[in-house]
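A.B. asks: For reference, the sequence and a predicted model appear below.
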Amino acid sequence: MNFSFIDIRSGSATCVFEINHKKFEFHPSFHSDALGDFVSYLASKHPLCKLSWKEGAFHKINGGIHWQTGPYLLNWEFKRDFEDLEIIITEKQNFTVDRKVNTNLPKIILKTTCKFDDFVLCVIKELDRVIKQRGILGYRQEWQNYTFPIDGFLALKYAYLYKKPFEITKKNSGTSLEDELHLLLLAIE
């Protein structure tokens, strides 16, 4: 399994998702916060990504998230069942681009099941690569309207590595920048 978010440039990116010896390539545009929505959605499915400073910081999303991809909306839907994760990717019509009804849509592109932790690890490794390659401000410069999803990334990474929630609230009701920076720079092999 592999998840890549590459070729990030002004206006679009390329997402490559490989699973069960099949490769899928998607091209989200900057009209949606593709990576940010994706990471927040995945964190909302993780039982350990409950930020103590705000209950439900990664609110439950029903029906998945949409990526703007030009004439289509690409819908990602995750259904977690303990250790397993069902991933459903559907192309839907983007009525803001094309108002003529396309009778071939919606169309399921992928419906598969994998191990939840394996998928989370693939995503974390890719987020590590993206942030170390581009930086937080560099990501925003390329993606235009949206920033790197640092909160979801740190919550997922901590939950994966330590098998417990990232307790960001300290005695003074602040966060520990040192803990966050350590986690941010920590490499996953």
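C.D. replies: Happy to help now that I have it.
A.B. asks: going forward, measure contacts between C-alpha atoms and count neighbours the same way
C.D. replies: Fine.
A.B. asks: so which strand or helix has the residue lying closest to residue 167 once chain neighbours are set aside?
C.D. replies: Counting by C-alpha to C-alpha, 6 or more residues apart in numbering, residue 167 lies nearest to residue 52, which is 6.2 Å off, once chain neighbours are set aside. Applying DSSP states H and E as the criterion places residue 52 outside every helix and strand.
A.B. asks: Residue 52 against residue 169, yeah?
C.D. replies: Yes: at 6.5 Å, residue 52 and residue 169 qualify as touching, with contact defined as C-alpha atoms under 8 Å.
A.B. asks: put this beside the first:
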Amino acid sequence: MFSYIDIRSGNAKCVLVINKQAYEFYPTFHSDALGDFVSYLASVHPLCKLSWKEGAFHQVKGGITWHTGPMLLCWEFKRDFDELEIIITETQNPIADRKKNPNLPRTVLKTKCNFNEFILCVVKELDRVIKQRGILGYRQEWQNYTFPVDGFLALKYACLYNKPFEITKSQSGTSIDEELHLLIKNID
């Protein structure tokens, strides 16, 4: 289970439940937490890279980092066919605390799960977030960053149709009608 809730004033709560173990994280607006997460997930999804121009969802080396106040939360995904390994490590945020913490870095989570099930869970949550808040409403609450529409649409299309969202099928790319239809389409 993946939940991204309590989005307000540049703070959010992320709940990740894997193998019946719950983890809570509290990213702040100092990083584009949801946008980085969705783009990173799209970068490891084989159907989100095939039809996009080079670099649209470039492979992220070493993962992504969320600012969570005094800590930095480093996410790393390793996909092996139907399996996704998720590694989350806490490191010290040198901007928030310059005193060296000897207990860091610390691995918070290192587990494997089904890749497609995890993607579907994330897409359902993104679908809920955008339908609840809207694109501009999300931006208003998260302050500096917008809702990650491109990665969301690519992942949602891959989940719904098991093929890439063909934005390069014509000179003009996708149509706004296709994009809007995909945005409002319910996912089961």
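C.D. replies: It's in. Keep in mind that this is a model prediction, so the values were computed, not measured.
A.B. asks: So after superposing, what's the score?
C.D. replies: TM-score for the superposed chains, counting by TM-score structural alignment, normalised by the length of the second structure: 0.97, backed by 188 aligned residues with a C-alpha RMSD of 1.0 Å.
A.B. asks: quick revisit: the residue nearest to residue 167 of the first structure: neighbouring residues, count only.
C.D. replies: 13 (other C-alpha atoms under 10 Å).
A.B. asks: How much space separates it from residue 176 of the first structure?
C.D. replies: Per C-alpha to C-alpha, to the nearest Å, residue 52 of the first structure is found 13 Å from residue 176 of the first structure.
A.B. asks: Which neighbours do these two have in common?
C.D. replies: 168, 169 (C-alpha atoms under 8 Å, 6 or more residues apart in numbering).
A.B. asks: so who does residue 46 of the second structure touch?
C.D. replies: Under the criterion of C-alpha under 8 Å, 6+ apart, residue 46 of the second structure has no neighbours.
A.B. asks: could you measure it against residue 152 of the second structure, distance?
C.D. replies: Taking C-alpha to C-alpha as the measure, residue 46 of the second structure and residue 152 of the second structure are separated by 14 Å.
A.B. asks: for the lengthiest helix in the first structure, which positions count as buried?
C.D. replies: Ranked by residue count, the top helix of the first structure under DSSP state H comes out as helix 116-134. Of the residues in helix 116-134 of the first structure, those scored as buried under the neighbour-count criterion (16 or more other C-alpha atoms under 10 Å) are 116, 118-121, 123-131.
A.B. asks: need the contact list for the aligned residue in the first structure for residue 132 of the second structure.
C.D. replies: Using TM-score structural alignment, the equivalent of residue 132 of the second structure in the first structure is residue 133. Residues in contact with residue 133 of the first structure (C-alpha under 8 Å, 6+ apart): none are found.
A.B. asks: cool, and the one 10 residues further on?
C.D. replies: With contact set as C-alpha under 8 Å, 6+ apart, residue 143 of the first structure has these partners: 8, 9, 10, 11, 12, 30.
A.B. asks: Could you do residue 100 of the second structure as well?
C.D. replies: With the criterion set at C-alpha under 8 Å, 6+ apart, residue 100 of the second structure makes contact with residue 92.
A.B. asks: Tell me the spacing between it and residue 94 of the second structure.
C.D. replies: Spatial separation of residue 100 of the second structure from residue 94 of the second structure under the definition C-alpha to C-alpha is 9 Å.
A.B. asks: Ok, residue 32 of the second structure next?
C.D. replies: Between residue 32 of the second structure and residue 94 of the second structure the computed distance is 18 Å (C-alpha to C-alpha).
A.B. asks: out of those two, which sits in the more crowded spot?
C.D. replies: Comparing residue 32 of the second structure with residue 94 by other C-alpha under 10 Å, the one with more neighbours is residue 32, at 22 against 12.
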